[in-house]
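Student: Quick one: sequence plus predicted model below, questions after.
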Amino acid sequence: MVSLQKVIFFLWLFAKVGVLPDDRLNAAVGGTMIFTTTMSPTEKPFSSVNWSFNVSTPIIIFVINAENIIGPEYEGRITFFPSTASLELRSLTLDDTGEYTVNAVHDGTLLNGRTTLVIHEKVSSVLVNSSSTDLVEFSGSVSLSCSASGPSLSFLWLNGSSEVTASDRVQLTDGGSSLTIITVTRFDQGPFRCRVSNPVSTVISDPVNLSINGPENMDLISSPPQGYFAVGSDISLTCSVGSRPPAHFKWFLNGDQLPDTGSELRLMDVQMSQSGNYSCQAFNTGKKVFSSFLTC
């Protein structure tokens, strides 16, 4: 009687190559992998099929004359598909990483295939930390760092739904896990998210929002639009500014603060004593900006 070892050696020696994918396969711990052969389903049974792991280890399953011999480590973890000689392996562990080989005889033809399976832990514990969340527009920088657990990690940053890419103001370092924005603007408020991937999973962090303070592009407009006015005129001065968060205003005449607040200053029935240089000051929690003076 021919021993099992001799049968396996015979199949290995004379088999043809190519019934399994050449590409490396990836799967997650606890998951399932189906090794699907390229053989077409057949009603005529295979004379013999042998699945092995890392060649020298005990068999996964050996099928001959419709009898199945399953390795003790694989009891309850596999399903064999006799029509294609494919194999399902369940409850994967890191120890299942390695090379898988199938040798089969069908209708007098010797067949074999070989592929590599790599088991990965899933990505977990994705967290973003910021060096600051309260910044001043045009005068501050911020660094965001992304940490995660798992092997073979790749990082991608999102600002809202848009991918963040490197530029003159944006630096991506430490394999993409660190993001630095130089000279922040109001458009850098986020929300920022870190997307971490490996071959078997993807996890996106909770959002981080930045508070970017500071008004800009100030303008002081008079109505009617002229620099000199007759005694008794009514004049409206409006201070406009782009600001996030919204700006507050103070008004000054010749450097002295007026009691008026708000973006508009109304001067009714003006007198000579009200002549001078008017200015407004816009401010918020981050920064103050003065407009140009207006002489009335």
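Tutor: Looks like it arrived, so ask away.

Student: Going by C-alpha atoms from here, please, whenever you check contacts or count neighbours.
Tutor: Will do.

Student: Leaving out chain neighbours, which residue sits closest to the residue nearest the centre of the chain?
Tutor: Central residue of the chain (C-alpha atoms, centre = their mean): residue 195, 1.8 Å from the mean position. Counting by C-alpha to C-alpha, 6 or more residues apart in numbering, residue 195 lies nearest to residue 204, which is 4.3 Å off, once chain neighbours are set aside.

Student: and the one you found, how many neighbours?
Tutor: Residue 204: 20 surrounding residues under other C-alpha atoms under 10 Å.

Student: picking that back up, I'd say the residue nearest to the centre of the chain and residue 206 touch.
Tutor: No: taking contacts as C-alpha atoms under 8 Å, residue 195 lies outside contact range of residue 206: 9.7 Å.

Student: Included below, for side-by-side comparison, is a second structure:
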Amino acid sequence: MSLKTDGLYGVLVCVLLTLLPQGSFCQLELTAAGPIQNSALVGDTVILAVSYSGATNPAIIWRKGPDPVVTWTINSNTPPDIPPSMSNVLRVNTNGSLMFVNLTLDYTSSYSLEMTKSGLGTATLNFTLTVYEMFENVTLSSQPDLAVEGSDHFTLQYVMARGVVQEATWLFKGTNIQSNSHYSVGPRSLVIQTPNRMDTGLYTLTLRNPYSSVTVHRTVTVLYGPDDPVLTLTPAKQFYVSGTSLRLSCKAVGLPPPTVKWMFAAVILNDTKEGVLNLTDVQTSQDGDYTCTVVNAQTNAMRQKNVTVKVYEKPKGSPVCSVRSLADVELQYECAWPGGTPEAVVSFPGLNNSSSAPGHLILNMSAADSLSGTPVSCTASHPVQPGMCNITASPPVPFLPSLEFGVNSEGKIRVTISCLSAAVPTSVVSWLRGTEAVNTGSVHSISPTQLTIQDYNISTFLLHNYTCFCRNPLGVQQRQIQLLAPTISDSSLLTNQEGTVVTLTWEVPPTSVVTGFDIQMQGPDLMPSNQNVGRSNSFRTIQQKPGSARSTDILTLDPEKRYKFRIIPKARLTEGEPSTVLRIGPAEGLSGSAIAGIAAGIPAGIILLLILIGLIYLLIYRNDDSEQARYPVTTDKGVKTKAELASNNIRMAAGLNNYNPDYNRLRKAPSEHSGSLPMFVPPPPVRVATTV
């Protein structure tokens, strides 16, 4: 039935009722069928019960606060309109009552029902619902953790895992606490303003709701102190002789009892509540102020007080003497014996009888020959024990400079010359370039004993001689350094037994400016692992070595091939003269010109061969026996063994640059020469010689 039809029906009913003898009046009435104010536990089922009269099938709207939560027409076939988020909790009975199933805390609110019927007006009814939980795990905490007398405030607050508070009561030592100038009671806390020691005691909190109650306690202790410490010294004396013992005591009052620290020279000596410090066998190192610090361990409040302990003792060790250069013209003698109580009086009686000082004396003297090599004594006078020390001044001694070469990060050649001469006092080093003083700049930099020269061009280093001077007030030593262009002064070669590895060694003059070496080779390429590129008849670089290198190994050589080696000294990009060429391998065969001459003489040789062939045959036949003795047959068929090659290599390493066989042995009768020409074949190189 539609709302319009229902409305007409309601009007007709009212009209009929007015015609009845009773004269009844038609009106929509809504009443509560249960309590208006309701409370429940989480998880309960609660019904906000209502009843109505004067209309049939009215429309209802339930609101939670201002928000509608249920809309429905009673007895309608259409289900109630309930938000999806509440559909698992809210239900509507057929009479319009609102049911809550499995309540949660967020349903605590005010609720209202609005019921309407067309033609009969609107009726409303209000309810309240409070949802409670049972109290669980209620605890009290404080902020800050410690209550300190004189602080701004101290707060007690409670937290709980579960529960809804209807009433909270605070007690101090059993007395109810109300908000006033000293206490402030808040929703979940109690604030104590400016706590003092009288606030120390037991605090109690009771929480209640219609379904449960809980009481928790917390004891608060208000901390105070410490007071000024009181110091005592036993035995009481103005000073103590080293080796004696004494006792220091420090006491103070506070809550909790303060911790006492004794400190000396910023070092903690002990840390106790008793505050007693025992010093046994005291020494001069223990002379000074001792500080007692009392600390409240919980509040960190602190007070300090000092006491001075005096310990007298002679200086430790022995006097120390020294001499240094002053303005390069005077000698400054120094004698020190510090420490002790009182300080020792030191003097140089051999230099000046009237000068003395406590603990430390400096005396300036003009440099004189009489002071060179002469011991000078310092005497130290002390009541307990005297002391003495000696110092001898000496001029610089002859020295040798040392040189170091390299290339800096900018690619400049760097030469570092070091000059150091032993002297007392230590000598001062200065430098000349030619006749001009050297100063630090773009090319030169000077340190106490070194001169560093930097430039891209090697000519900068070779233009001038450099001289270093080592001087002190008693004398001077100098050395001149003439820098040389890159030079190899000596070189040698050595092979292994198999002839596959060569070791090159070389030497460089001490003042030759060398920053690197190119190792060059002439001959066939090495094994592919060396990645060598070049022709066998020209020198090419196979290795590059730093300026500090003096040897290198060349691997993967073929012992049956000839090689030549040389070392090129370099100063950055400038190359010096190559070293002597070092050779290894079988001796060289006939030269190209010799082969050309032989080729040109072949036609004439053929004619001569035809004329003399008969004579040669006769001579060979007749002199067969003598030829066998003169020309012994070798068993190796012209091939040298590895041992012979190694022997040749050793001879090469020893500097045998040229080995020429004695061909005079082969000069025989003219008939022998003429007979051998037609049979001439150049002998294999290995059969003749091995040349280094």
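Tutor: Received, thanks. Small disclaimer: the values here were computed from a predicted structure and weren't measured.

Student: Aligned to the residue nearest to the centre of the first structure, what sits in the second structure?
Tutor: Taking TM-score structural alignment, the alignment pairs residue 195 of the first structure with residue 294 from the second structure.

Student: SS state for that match?
Tutor: The three-state label given to residue 294 of the second structure by DSSP: H, G, I helix; E, B strand; the rest coil is strand.

Student: From residue 207 of the second structure, how far out is it?
Tutor: As judged by C-alpha to C-alpha, to the nearest Å, residue 294 of the second structure and residue 207 of the second structure stand 43 Å apart.

Student: cool, and residue 253 of the second structure?
Tutor: For residue 253 of the second structure relative to residue 207 of the second structure (C-alpha to C-alpha), the value is 40 Å.

Student: what's the longest strand in the first structure?
Tutor: Across the first structure, the longest stretch assigned as strand under DSSP state E is strand 109-120.

Student: check contacts around the residue nearest to residue 195 of the first structure.
Tutor: By C-alpha atoms under 8 Å, 6 or more residues apart in numbering, the residues touching residue 204 of the first structure are 126, 193-196.

Student: which SS class is residue 19 of the first structure?
Tutor: Going by three-state DSSP: residue 19 of the first structure is coil.

Student: if I line the two up, what does it land on in the second structure?
Tutor: Using TM-score structural alignment, residue 19 of the first structure lines up with residue 139 in the second structure.

Student: Report how many residues lie close to that match.
Tutor: Neighbours of residue 139 of the second structure (other C-alpha under 10 Å): 15.

Student: Verify the stated contact: it with residue 188.
Tutor: No: using C-alpha under 8 Å, residue 139 of the second structure is not in contact with residue 188, being 11.3 Å away.

Student: what touches both of the two?
Tutor: Residues touching both residue 139 of the second structure and residue 188 (C-alpha under 8 Å, 6+ apart): 158-159.

Student: Excluding chain neighbours, what is closest to the counterpart of residue 118 of the first structure in the second structure?
Tutor: Residue pairing (TM-score structural alignment): residue 118 of the first structure is matched to residue 221 of the second structure. Among residues not flanking residue 221 of the second structure along the chain, residue 200 sits closest, at 4.6 Å (C-alpha to C-alpha, 6+ apart).

Student: My guess is that neighbour contacts residue 192. True?
Tutor: No: in this structure, residue 200 of the second structure is not within contact of residue 192 by C-alpha under 8 Å, at 11.2 Å.

Student: Which one's more surrounded, those two?
Tutor: When residue 200 of the second structure and residue 192 are compared for neighbours, residue 192 comes out ahead with 21 against 16, by other C-alpha under 10 Å.

Student: which position in the second structure aligns with the residue nearest to residue 195 of the first structure?
Tutor: Under TM-score structural alignment, residue 204 of the first structure pairs with residue 303 in the second structure.
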